[in-house]
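Enquirer: Based on what follows, work out the 3D shape:
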Amino acid sequence: MAYDPAQDGAEMDFRKRMSYGDYLQIDQILTAQKPLSAAHDELLFIIQHQTSELWMKLALYELDAARAQLAADNSRAALKVLARIARIFEQLNSAWDVLRTMTPSEYTEFRDDLGQSSGFQSWQYRLIEYAVGNRNLAMLRPHEHRPDVMALLEAELARPSLYDEALRRLSRLGLAVPDAALTRDLRQPWQFDAEVMAVWAQVYRDPSRYWEAYEIAEKLVDFEDYFRRWRFNHLTTVERVIGFKRGTGGTAGTSYLKRMLEVELFPELWRVRTEL
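Expert: I've put the predicted structure just below:
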């Protein structure tokens, strides 16, 4: 006989109960894809970017939590959240593997329908960059038509980044983080600081003494490692699909993405390795 879950107590009548689809608003999610062409691969393109935006929403939620825990001197909780953020970016990296199954000729079938829309206009991605310290004020301009988004971006620029909170925690642990790093203009992007690198060198030379700071350092490096891979996978996917054409949003395409690869979020943590 065919198995009937109701015989084991499974609920089968949802006329007056909340179902799985109700809770997750599945109908709204599955009707949010609106291809503008008849091209087969446009649905792939839309879903890849929409799901990436969902993962970025979670990343922002967790970045807020990590900073709050660091500010509250609860590093153990912050470390757990930072580990989750790295895994989120692992998921974002996997999405490029699916998109790379689309060939240049397939993308050409609907690329013109995108108009001037481009991934670099993602306000959630901009918030992530601002949250982790890459505070390029020039990148506010693509969002000026959205006062609500501008308010979110300006609020982010007014608060300490993830790296700022990590350095403040190190200071409260008794490490000699320079005052200039602790009182800097938060709106500006982080600039390499040799004195901050010296603090990290102290931590790495005696991890057992500075174990909490050491764990914070490695979790930050872990996150940036995945973040760099995400940028690199973006670059290789674009080069594989459109070569060296300009991006739909007017950027220089792959040359723009290559410049983004040069950005270091936590430069002292990477350069200190040479000093050890």
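
Enquirer: hey, let's count contacts and neighbours off CA atoms from now on
Expert: Noted.

Enquirer: Tell me which stretches of the protein form helices.
Expert: Using DSSP state H, the helices of the chain run over residues 20-24, 26-30, 42-71, 75-99, 104-108, 123-132, 147-157, 162-172, 179-182, 194-205, 211-242, 254-261, 267-275.

Enquirer: Could you tell me which residues make contact with the residue most central in space within the chain?
Expert: With distances taken as CA atoms, centre = their mean, residue 128 lies nearest the centre of the chain, 5.0 Å away. Residue 128 makes contact with 56, 59-60, according to CA atoms under 8 Å, 6 or more residues apart in numbering.

Enquirer: Go again with 7 Å.
Expert: By CA atoms under 7 Å, 6 or more residues apart in numbering, the contact list for residue 128 reads residue 60.

Enquirer: quick one: it from residue 221, how far?
Expert: 16 Å (CA to CA, to the nearest Å).

Enquirer: what does residue 231 give?
Expert: Distance of residue 231 to residue 221, computed by CA to CA: 15 Å.

Enquirer: Kindly report the same for residue 188.
Expert: For residue 188, the distance to residue 221 equals 21 Å [CA to CA].

Enquirer: which one of the two has more residues nearby?
Expert: Shown here are residue 188 and residue 221; by other CA atoms under 10 Å, residue 221 has more neighbours (18 against 15).

Enquirer: Skipping adjacent residues, who's closest to residue 224 in space?
Expert: residue 265 (7.0 Å; CA to CA, 6 or more residues apart in numbering).

Enquirer: I figured the one you found was touching residue 134, is that so?
Expert: Yes. Using CA atoms under 7 Å, residue 265 makes contact with residue 134 at a distance of 6.3 Å.

Enquirer: Comparing those two, which shows the higher neighbour count?
Expert: The neighbour count for residue 265 versus residue 134, taken as other CA under 10 Å, is higher for residue 265 (25 against 21).

Enquirer: One more, so I can put them side by side:
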Amino acid sequence: MGCPIDHGKAPQAEPHGDHHGAQLDFSRDMSYGDYLQLDAILAAQKPLSPAHDEMLFIVQHQTSELWMKLALHELVAARQHVAEDRLPQAFKMLARVSKIFEQLVHAWDVLATMTPPEYSAVRPYLSNSSGFQSHQYRQIEFLLGNKNAAMLRPHAHHPERLAAVQAAFETPSLYDEALRLASRRGIPLPAEVLDRDWTQPYAAHPAVMALWQQVYRTPEQHWDLYQLAEEFVDLEDAFRLWRFRHVTTVERVIGFKRGTGGTAGVSYLRKMLDVVLFPELWTVRTEL
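Expert: Modelled structure (predicted):
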């Protein structure tokens, strides 16, 4: 067969590396850098100290925020699909978020190459900036059900960020939507589960425990809910690993010093390890 004719379509993006016959003149067409807006992204690293290692600190946190942006994109869409009974699409998105958190776990491996003296050279220039002020991370926490009104305050100075965090705070979590879905599927749940104050953190309930016992004991009758539960467990598993790696990296780099944002540092992060997002999905394993 002959070669397909180019009817003036835009050139296809090429992966890294040289390729015979690749488009080389982008004076009029969109280039790789244009599409990804690399000039803006690569100009966003502006170290404040003379320390060589500050570039690592900035890049690690900026790339983590980009991964969190994608995680938020997927979690919001997954919650909507669960609310609209479109579980296959939600499964795909939740699986992707679990992989994103695997990526975030490995980001700590790179930051852990920063030694205490190297971080000490950077720390005075950070002022009160701290990762707990990340509005994207806070939205993820709220979407996963860990609601805390006090965590709205760090964003009060920026109305647009506050609005996004507030919206996640006031709407049902991913787990809340899953329980409402189970009710629509004919599994009875009480009103205090289905129509509760969404701004409060979720607390385990005996009726929800009974729901997941039913699902896990007869998965062939509730296959979608069974698979959804396992996607949630995968997600929380990955999220726990990310939390744990965060704690160990901070302890390795700064020990038990207070965090730059005023938190208790490692002791605060260790408390977060005890947070369980989907409690019945873990305790049901003991009951089976």
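
Enquirer: if we can go back for a sec, any chance of a markdown table for the helices of the first structure, columns distance to residue 117 of the first structure?
Expert: Shown next, in a markdown table, are the helices of the first structure (distance: least, CA to CA, whole Å):
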| stretch | distance to residue 117 of the first structure |
| --- | --- |
| helix 20-24 | 28 |
| helix 26-30 | 21 |
| helix 42-71 | 12 |
| helix 75-99 | 17 |
| helix 104-108 | 15 |
| helix 123-132 | 12 |
| helix 147-157 | 16 |
| helix 162-172 | 29 |
| helix 179-182 | 37 |
| helix 194-205 | 39 |
| helix 211-242 | 15 |
| helix 254-261 | 16 |
| helix 267-275 | 32 |
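
Enquirer: what's the closest of those helices to residue 115 of the first structure?
Expert: Nearest to residue 115 of the first structure among these is helix 104-108; the distance by CA to CA comes to 12.7 Å.

Enquirer: Residue 219 of the first structure maps to what in the second structure?
Expert: Using TM-score structural alignment, the equivalent of residue 219 of the first structure in the second structure is residue 231.

Enquirer: re earlier: can you tell me how far whichever residue in the second structure pairs up with the residue nearest to residue 224 of the first structure is from residue 218 of the second structure?
Expert: The equivalent of residue 265 of the first structure in the second structure is residue 277 (alignment by TM-score structural alignment). Remark: distance between residue 277 of the second structure and residue 218 of the second structure (CA to CA) = 24 Å.

Enquirer: Mind telling me what residue 94 of the second structure corresponds to in the first structure?
Expert: Under the alignment (TM-score structural alignment), residue 94 of the second structure maps onto residue 82 of the first structure.

Enquirer: residues near that match, how many?
Expert: Residue 82 of the first structure: 23 neighbours (other CA under 10 Å).

Enquirer: Over to residue 216 of the first structure?
Expert: Residues lying near residue 216 of the first structure (other CA under 10 Å) number 22.

Enquirer: and the closest residue to it other than its chain neighbours, how far is that from residue 261 of the first structure?
Expert: With sequence-adjacent residues excluded and distances taken as CA to CA, 6+ apart, residue 216 of the first structure is closest to residue 79, at 6.7 Å. To residue 261 of the first structure, residue 79 of the first structure is 25 Å away according to CA to CA.

Enquirer: Check residue 47 of the first structure too.
Expert: If you measure residue 47 of the first structure against residue 261 of the first structure using CA to CA, the figure is 25 Å.

Enquirer: Residue 20 of the first structure too?
Expert: Relative to residue 261 of the first structure, residue 20 of the first structure is positioned 41 Å away (CA to CA).

Enquirer: Show me which of these two is the more surrounded one.
Expert: Shown here are residue 20 of the first structure and residue 261; by other CA under 10 Å, residue 261 has more neighbours (16 against 10).

Enquirer: Residue 207 of the second structure maps to what in the first structure?
Expert: Aligning on TM-score structural alignment places residue 207 of the second structure opposite residue 195 in the first structure.

Enquirer: ok, that match - contacts?
Expert: By CA under 7 Å, 6+ apart, residue 195 of the first structure lies in contact with residue 178.

Enquirer: at 8 Å instead, please
Expert: By CA under 8 Å, 6+ apart, residue 195 of the first structure lies in contact with 177-178.

Enquirer: In the second structure, which residue range corresponds to stretch 238-248 of the first structure?
Expert: On the second structure, the counterpart of stretch 238-248 of the first structure by TM-score structural alignment is residues 250-260.

Enquirer: quick one: terminal-to-terminal distance for that stretch?
Expert: One end of stretch 250-260 of the second structure sits 12 Å from the other (CA to CA).

Enquirer: how many other residues sit next to the equivalent of residue 106 of the second structure over in the first structure?
Expert: In the first structure, the residue matched to residue 106 of the second structure (TM-score structural alignment) is residue 94. Applying other CA under 10 Å, we find 12 residues neighbouring residue 94 of the first structure.

Enquirer: Same check on residue 114 of the second structure?
Expert: 18.

Enquirer: Repeat that for residue 280 of the second structure.
Expert: Residue 280 of the second structure has 21 nearby residues by other CA under 10 Å.

Enquirer: In this structure it contacts residue 213, no?
Expert: No. Using CA atoms under 8 Å, residue 280 of the second structure is not in contact with residue 213; the gap is 9.0 Å.

Enquirer: ok, the counterpart of residue 109 of the first structure in the second structure to residue 108 of the second structure distance?
Expert: In the second structure, residue 109 of the first structure lines up with residue 121, judged by TM-score structural alignment. To residue 108 of the second structure, residue 121 of the second structure is 19 Å away according to CA to CA.

Enquirer: same deal with residue 59 of the second structure?
Expert: Separation of residue 59 of the second structure from residue 108 of the second structure (CA to CA) stands at 12 Å.

Enquirer: got it, and residue 230 of the second structure?
Expert: As judged by CA to CA, residue 230 of the second structure and residue 108 of the second structure stand 26 Å apart.

Enquirer: Could you check which of the two has the larger neighbour count?
Expert: Of the pair residue 230 of the second structure and residue 108, residue 108 is the one with more neighbours under other CA under 10 Å, namely 20 against 14.

Enquirer: residue contacts, that one?
Expert: Listed by CA under 8 Å, 6+ apart, the contact partners of residue 108 of the second structure are 245-246, 249.

Enquirer: Noted, bye for now.
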